[in-house]
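Novice: pasting a predicted model and its sequence here:
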Amino acid sequence: MLKNISFKSRLFLMSLLITTPTMAGWEVNYIDTFSGDSVNWQNWTAQVDANFNNEVQCYTDDDSSIDKNFDVSDGTLKIIARKQQTNCVGLNNQSRDWTSGRINGKDKREFLYGRIESRIRFHNLEGGAWPAFWMLENRIAESPRKNDDDFVNWPNPGAGEIDVWEWFANSPSTYITNFFNTGGGSCGNEVRFAYPNGANDVLDWHDYAIEWDENNISFYMDDTLVTSHNVSNCPQYKEPMFVLLNVAMGGNLGGSIDPSLRKVTMEVDYLAHCTATNQNNAQRCNENTPAVYADDDNDGIENSLDQCPNTPSGESVDEKGCFEEIVNISPEVSLSITQNNVTVSSVDISGGLVTISANATDENADDILSYVWLISGTIPSPIIDGGLVIFDPSSMAGGNSYQVDLTVTDNGNPRLSVSNTIKFSVNNMPLDAGDDEREKSSGGLFSYLLLLMLIVFRQKYLQH
C-alpha cells in the first residue's frame, strides 16, 4: 500500500512512470548476425592500442590463427581471452601475459537514438574476467582516428560513456549499467542489477538493450526493465555513439585472476540497432524484427546485407553487394517468316507484305545488339528496321528460292556474334501480260547477290 512506502520511494516510482519511453514498435536499421567465418571489418575495428584501467591483456586483431582472439563460427562471435605471453604490437611491444579482443564501430556503425540490443552469454565464472557491451560518443580521442573533430578526452561532451552490460567475475551475481560524463546527476547513474538465479545466469543467453531518446535512457535484460533515467537536462548523449564489445582481464574491476584460468569466452549472437516506428508492435531488436530498407551506395543490396558498402555507382554487384566480374555470353537468334500474320515457309506473290523477323536474346541484359542482314536473290525494295525485313513479293518471279542470313553482335567485352539462316521459296504463279513484258525487258539480266547491310543499335529489354 502507498501509505507504507516512503516519500522517496513514491518519487522513484513516479519517475519510472514518467521517464520510461513508450514506443509503438521497432524496425531494424542495422544488424550484424555474425553469420560468416570471420569478423566483418566493414562494421568493426579491432582497437589494439587500448590500454586502460590497469588491465593486463594485450588486445589483438587475430581472427585466423590457432590462438585467435576472435572466432566467428556457427552464427556467433566469440571474443576469447587467452593466457599466453606476447610482445604486444599495439602497445609498442610491451610484454603481456594475456591476449584478448576489443572491437568498436567508430566511424563505421554509429547510432543516434533508438534501441541498441545484443544477445550475449559468458562461458566462465572463474575470477579475473571483465567482459562488457558498452557505448562511447563518437568524438572521443580514441582509434580509429578520422580527424573529424574526434579530439575530445573521456568523458567530456562528445566522449561520454554508457555501459549497457558490464560484468566481472569477482562479483558474479550482478551486472552493471552505468554512465560516465561531466553532467552530474542529470546524466544518469550506476545501477547494479541482480541476476534472478545468481551467477549462473551469466552463463545463459540473455538480451541486453538500451532504449534511448533525447529525454530518456532505459536499460533492459530480456523483457525486464532494469532501470530508466531522465536525461532531458543532460548536456550529453545528444550525438551519435558507437558500440564496443570486449573482454578485459584483471584491472580495476576484473581484480585478481584465478591462477588456474587459461581461457575465457564472451559469445555474441548479434548486435542490432532499431529505430522507433508506428508500423508494427515489435518489442525487441533482433533478426525477427522488421527491417528498414536502406541502401546507402545504391547498389541494390540493403545496408544490413551489404558486405561492400562503398561500391562505386553503376558497378555490377553480387548478392553480398561486392563487385562482380561480368562474363560476356554470346547472344542467340532465331528467324521466322510471316505473311498476313501467318508463319510460312513459302510466300504467295499475291498474298501481301512479307516480314522476316529476328528474335534475338542476350543473357547480359545491358548489352546492345547490332544486326547485319545478307540477302541473296532479287528481293524488291526491302525495308530493314533492326531485327525486321519487310518486302512486297508481288513483282517477284514464281518458282525461285531465296536465302537470308543474319549476324547479331553484342557490345560486350569481348564482342560476341551469332548467325542464323532462313530459306524460302516463292509460289509459281502464271504471269500476266505485264509480267511477260517485264520479263522480256529483263531477260538479259541474271541472278546476283544483293548485299544489304544496316546496323541498328537498340537497347534490348530481355526476359529471363
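Specialist: Done, it's in. Numbers count the residues shown, from 1 in each chain.
Novice: when you work out contacts or count neighbours from here on, use the C-alpha atoms and nothing else.
Specialist: OK.
Novice: now do the strands in the stretch 101-250 of the chain.
Specialist: Assigned by DSSP state E, counting those that start in this stretch, the stretch 101-250 of the chain shows strands spanning 110-111, 114-122, 129-137, 161-166, 174-180, 191-194, 206-212, 216-221, 224-230, 241-249.
Novice: closest one to residue 360 among those strands?
Specialist: Distance to residue 360, taken as CA to CA, is lowest for strand 110-111 among the strands of the stretch 101-250 of the chain, at 49.4 Å.
Novice: how far is that closest one from where the chain is centred?
Specialist: With CA atoms, centre = their mean, to the nearest Å as the basis, strand 110-111 stands 16 Å off its chain's centre.
Novice: before we move on, the earlier item: using JSON lines, lay out the strands of the stretch 101-250 of the chain together with distance to residue 21.
Specialist: Below are these laid out as JSON lines (distance: least, CA to CA, whole Å):
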{"stretch": "strand 110-111", "distance to residue 21": "18"}
{"stretch": "strand 114-122", "distance to residue 21": "11"}
{"stretch": "strand 129-137", "distance to residue 21": "20"}
{"stretch": "strand 161-166", "distance to residue 21": "17"}
{"stretch": "strand 174-180", "distance to residue 21": "18"}
{"stretch": "strand 191-194", "distance to residue 21": "18"}
{"stretch": "strand 206-212", "distance to residue 21": "8"}
{"stretch": "strand 216-221", "distance to residue 21": "7"}
{"stretch": "strand 224-230", "distance to residue 21": "9"}
{"stretch": "strand 241-249", "distance to residue 21": "19"}
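Novice: how far does the biggest helix by length in the chain sit from the chain's center?
Specialist: Looking across the chain with DSSP state H, the single longest helix is helix 7-19. On the basis of CA atoms, centre = their mean, helix 7-19 sits 43 Å off its chain's mean C-alpha point.
Novice: that one: which residues count as buried?
Specialist: Within helix 7-19, the residues that count as buried by 16 or more other CA atoms under 10 Å are 16, 19.
Novice: the stretch 301-450 of the chain: helices as residue ranges?
Specialist: 433-441 (DSSP state H, counting those that start in this stretch).
Novice: mind listing the strands for it?
Specialist: Under the criterion DSSP E, counting those that start in this stretch, the stretch 301-450 of the chain carries strands at the ranges 332-339, 342-343, 346-347, 354-361, 368-376, 383-385, 388-391, 401-409, 417-426, 449-450.
Novice: out of those, which is closest to residue 7?
Specialist: Closest to residue 7 of the strands of the stretch 301-450 of the chain is strand 368-376 (CA to CA; 79.7 Å).
Novice: quick one, that closest one and strand 417-426 angle?
Specialist: 40 degrees (axes from the mean of the first three to the mean of the last three CA atoms, to 10 degrees).
Novice: quick one, strand 368-376 and strand 401-409 angle?
Specialist: Using the same axes, to 10 degrees: strand 368-376 against strand 401-409 is 160 degrees.
Novice: now do strand 368-376: which elements does it pack against?
Specialist: In terms of contacts (3 or more CA pairs under 8 Å, 6 or more residues apart in numbering; DSSP states H and E), strand 368-376 is packed against strand 401-409, strand 449-450, strand 458-459.
Novice: also this one, for the comparison:
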Amino acid sequence: MISNIERNPVTFLPKKHGQAIVLGTFLACTAAPALAGWEVQWIDTFNGSGVNWNNWTAQTEANYNNEVQCYTDDDSSSEKNYDVSDGTLKIIARKKGNNCSTLNNQYKSWTSGRLNSKDKQEFLYGRIESRIRFHNLEGGTWPAFWMLENRIKEQPYKNDDDFSHWPNAGAGEIDVWEWFSNEPDTYITNFFNEQKYISNDCGNEVRYSYPNGASDVTNWHNYAMEWTADNISFYIDSTLVVSQDVSNCPQYKEPMFVLLNVAMGGMLGGNIDATLQKATMEIDYIAHCQPSDENSAIYCNEDLVDDDNGELNVNINVTQNGANIVEINPANGPVTLNANPSNLTSDTDYSYDWSIDKLPSAITIDDKVIFDPISMENGSYYVSVTLTDQQQSEYSDTDGLTLQVKASTTSEDASVTSPSESSSGGSANQFFLATLALLCLVRRRYI
C-alpha cells in the first residue's frame, strides 16, 4: 500500500455553497506534478429543481455484476431516484420490487439512479472533482464516482464510433471513488484497461483507509483525479492517495465521461441488510478544471467561477413591503424574490427556472416570485433560480440563497420592518392580490 502524502502547506475546510475556497501555496509533491492552480472548464452545482439533462443521461439500460437494482430516469415522482434540492443532488436507491421496463421486464428488487455525461460533457486531462457524502452504513450498497472512455458501446448512442467494448481501448475505466458497504473502512481507486490484463501494467488498484473508519464516508469529502498524458493522481481533500505513471499506457489519452451511481447487491455490493429501505449518495458539485497560472487553488469548485467575468449572471434579492430584507417576518405581508440578471444581450431570449418547493402558494412570473409567508414556521428555506440563454442553453447561471424566517415577538420589532398592517389584516392581503393581478397583466419576455 502506498502511504498517503499531504500537500503542504494547506488548510482544508469542508466547503458548502457560499463558503470561501481555501487558497494555499501549491508546492511540488515528489509523486505528483506541480501546478499553480485551476480554472473551471465545466461545473454542475445542482442548484436547480431537477437534473440538468443537458449535462446528464440516466443510464437505464445498465445491468451488470448480478446487481439487483433497476436504474430509472425518475427525478419527479414521490419515489424518485434523483432529488435535486437545497443545492445538492441526491441519488436514492429504494427497496421496491419491479419489472424493469428498460431491461426487458426483468424483475429487480430495488430501483436506483445512474447518471453519465457521455456525449454531453466529456473531458481530456485536467482535474475532475466532486464533493460527496454517503448517508448509509448498512450492508449491500455500492456507490461510485468514476469515468469511462467515450467510445464505449453504452447508452447513450450517438453513432460516433460507439463500438468499443470494456475494457478495450476507447472503453477503459478509471474509478475515482468506489465504496463497498461490506468493506466499509476503505475506498478504492482503480484502473481497468486491456493493457493492464495483458502486461500487468497501466495502473493498479489502491485502497485508501479512512482515518476514522467507515463513519468517514458519511462526511463531506472532496474526491478528485488529476490527469495528464503521463500521470494520474488521486486525492481525498488535500491528501494525495496515490500517483500512478501512465506514460507507457496507450489508453486514457482520449476524452472520458463521468458516472455517478448507487448499485445494490450483486457480486460486489454483497448481501443487502434486510432492514435497509433506501440508500442515498449526495453530491454537492462536480467539476472539471484545467491548470491555470492565475491562482493557487488546490480545489476545482464553484468558488473558482468568477461571477463578474462578463458572462451571464443572476443574483436573487429579497424584499418585503418594498424594503430589502435579510430576515422574513411572517406578519409583515407578501415577500418578493427578484432575479436580477446582468450581461444580457438584446438579441436573445432568456428563461428563469425557480426552485421554490417549500414556499407557500408562491406565484412565479419570469424573474419574480411572490408569496405570503403568514403560514411559514420559523426556520431556513433554500431557494434558487437558474437563468438560461434560450438560444444557447450552455450559457446559464444559478444563484441560490437560504431564506431565514423569524417572527417578531414584540410590536417594536414589527414597527421597524413593517410600516403597514400585518398580512392578517385586509390591506396587506389586498396588496398581495393587486400585485399578482398587475404582474399577470404585464408578463414580460426578456430580450
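Specialist: In hand now; what should we look at? Predicted model only: the values in this text are computed from it and were never measured.
Novice: chain center to the following helix or strand past the longest helix of the first structure: distance?
Specialist: Remark: after helix 7-19 of the first structure, the chain's next helix or strand is strand 25-32, criterion DSSP states H and E. Taking CA atoms, centre = their mean, one finds strand 25-32 of the first structure lying 13 Å from the centre of the chain it belongs to.
Novice: tell me the average deviation of the next helix-or-strand element following strand 25-32 of the first structure from the second structure after fitting.
Specialist: Downstream of strand 25-32 of the first structure, the next assigned helix or strand under DSSP H and E is strand 45-46. Compared with the second structure after the fit, strand 45-46 of the first structure shows a mean deviation of 0.1 Å (mean CA distance after the TM-score superposition for the first structure).
Novice: how far does strand 45-46 of the first structure sit from its chain's centre?
Specialist: Relative to its chain's centre, strand 45-46 of the first structure lies at 19 Å (CA atoms, centre = their mean).
Novice: any idea which strand is longest in the second structure?
Specialist: For the second structure, the strand with the greatest residue count under DSSP state E is strand 278-292.
Novice: out of the strands of the stretch 101-250 of the first structure, which comes closest to residue 373 of the first structure?
Specialist: Closest among the strands of the stretch 101-250 of the first structure, using CA to CA: strand 110-111, at 59.6 Å.
Novice: highest mean neighbour count out of the helices and strands packed on strand 368-376 of the first structure?
Specialist: Greatest average neighbour count among these goes to strand 401-409 (a mean of 17), per mean count of other CA atoms under 10 Å.
Novice: so where is it in the second structure?
Specialist: Aligned using TM-score structural alignment, strand 401-409 of the first structure spans no residues in the second structure.
Novice: check stretch 49-68 of the first structure too.
Specialist: Stretch 49-68 of the first structure corresponds to residues 61-80 of the second structure when matched by TM-score structural alignment.
Novice: show me the contact partners of the matching stretch.
Specialist: 50-51, 58-60, 81-84, 92-94, 98, 100, 102-103, 108-114, 155, 263-269 (CA atoms under 8 Å, 6 or more residues apart in numbering).
Novice: measure how buried the nearest residue to residue 354 of the second structure once chain neighbours are set aside is and give me the count.
Specialist: Nearest residue to residue 354 of the second structure in three dimensions, chain neighbours excluded: residue 385, at 4.4 Å (CA to CA, 6 or more residues apart in numbering). Other residues within reach of residue 385 of the second structure, judged by other CA atoms under 10 Å, total 27.
Novice: just residue 149 of the second structure next, same as before
Specialist: That count, for residue 149 of the second structure with other CA under 10 Å as the rule, works out to 27.
Novice: ok, now the one 10 residues further on?
Specialist: Close neighbours of residue 159 of the second structure, defined as other CA under 10 Å, add up to 9.
Novice: just give me the match in the first structure for it.
Specialist: Alignment note (TM-score structural alignment): residue 159 of the second structure maps to residue 147 of the first structure.
Novice: residue 284 of the first structure: which of the strands of the stretch 101-250 of the first structure is closest?
Specialist: strand 114-122 (8.0 Å).
Novice: ok, the residue nearest the centre of the second structure to residue 257 of the second structure distance?
Specialist: In the second structure, the centroid-proximal residue (CA atoms, centre = their mean) is residue 285; its distance is 3.4 Å. To residue 257 of the second structure, residue 285 of the second structure is 15 Å away according to CA to CA, to the nearest Å.
Novice: ok, the nearest residue to residue 425 of the first structure once chain neighbours are set aside to residue 84 of the first structure distance?
Specialist: Nearest non-adjacent residue to residue 425 of the first structure, counting by CA to CA, 6+ apart: residue 401, 4.2 Å away. For residue 401 of the first structure, the distance to residue 84 of the first structure equals 88 Å [CA to CA].
Novice: against residue 244 of the second structure, how distant is the residue nearest to residue 354 of the second structure?
Specialist: Distance from residue 385 of the second structure to residue 244 of the second structure, by CA to CA: 41 Å.
Novice: kindly report the same for residue 1 of the second structure.
Specialist: From residue 1 of the second structure to residue 244 of the second structure the distance is 13 Å (CA to CA).
Novice: residue 173 of the second structure too?
Specialist: With CA to CA as the criterion, residue 173 of the second structure and residue 244 of the second structure are 15 Å apart.
Novice: residue 102 of the first structure reaches residue 46, doesn't it?
Specialist: Yes: between residue 102 of the first structure and residue 46 a contact is recorded at 5.8 Å, counting by CA atoms under 8 Å.
Novice: more crowded one of those two?
Specialist: Set side by side, residue 102 of the first structure and residue 46 show more neighbours around residue 102, with 26 against 23, by other CA under 10 Å.
Novice: aligned counterpart of residue 22 of the first structure in the second structure, please.
Specialist: With TM-score structural alignment as the criterion, residue 22 of the first structure matches residue 34.
Novice: residues near that match, how many?
Specialist: 12.
Novice: does it touch residue 228 like I think?
Specialist: No: at 11.5 Å, residue 34 of the second structure and residue 228 do not qualify as touching, with contact defined as CA under 8 Å.
Novice: ok so, going back, OK, contacts around the residue nearest to the centre of the second structure?
Specialist: For residue 285 of the second structure, the contact set (CA under 8 Å, 6+ apart) comprises 43, 44, 45, 46, 88, 130, 131, 132, 301, 302.
Novice: quick one: the second one and residue 283 of the second structure, what's the gap?
Specialist: Think residue 44 of the second structure. 10 Å.
Novice: who has more neighbours out of those two?
Specialist: Comparing residue 44 of the second structure with residue 283 by other CA under 10 Å, the one with more neighbours is residue 283, at 24 against 21.
Novice: just give me the match in the first structure for that one.
Specialist: Here residue 283 of the second structure is matched to residue 268 in the first structure, going by TM-score structural alignment.
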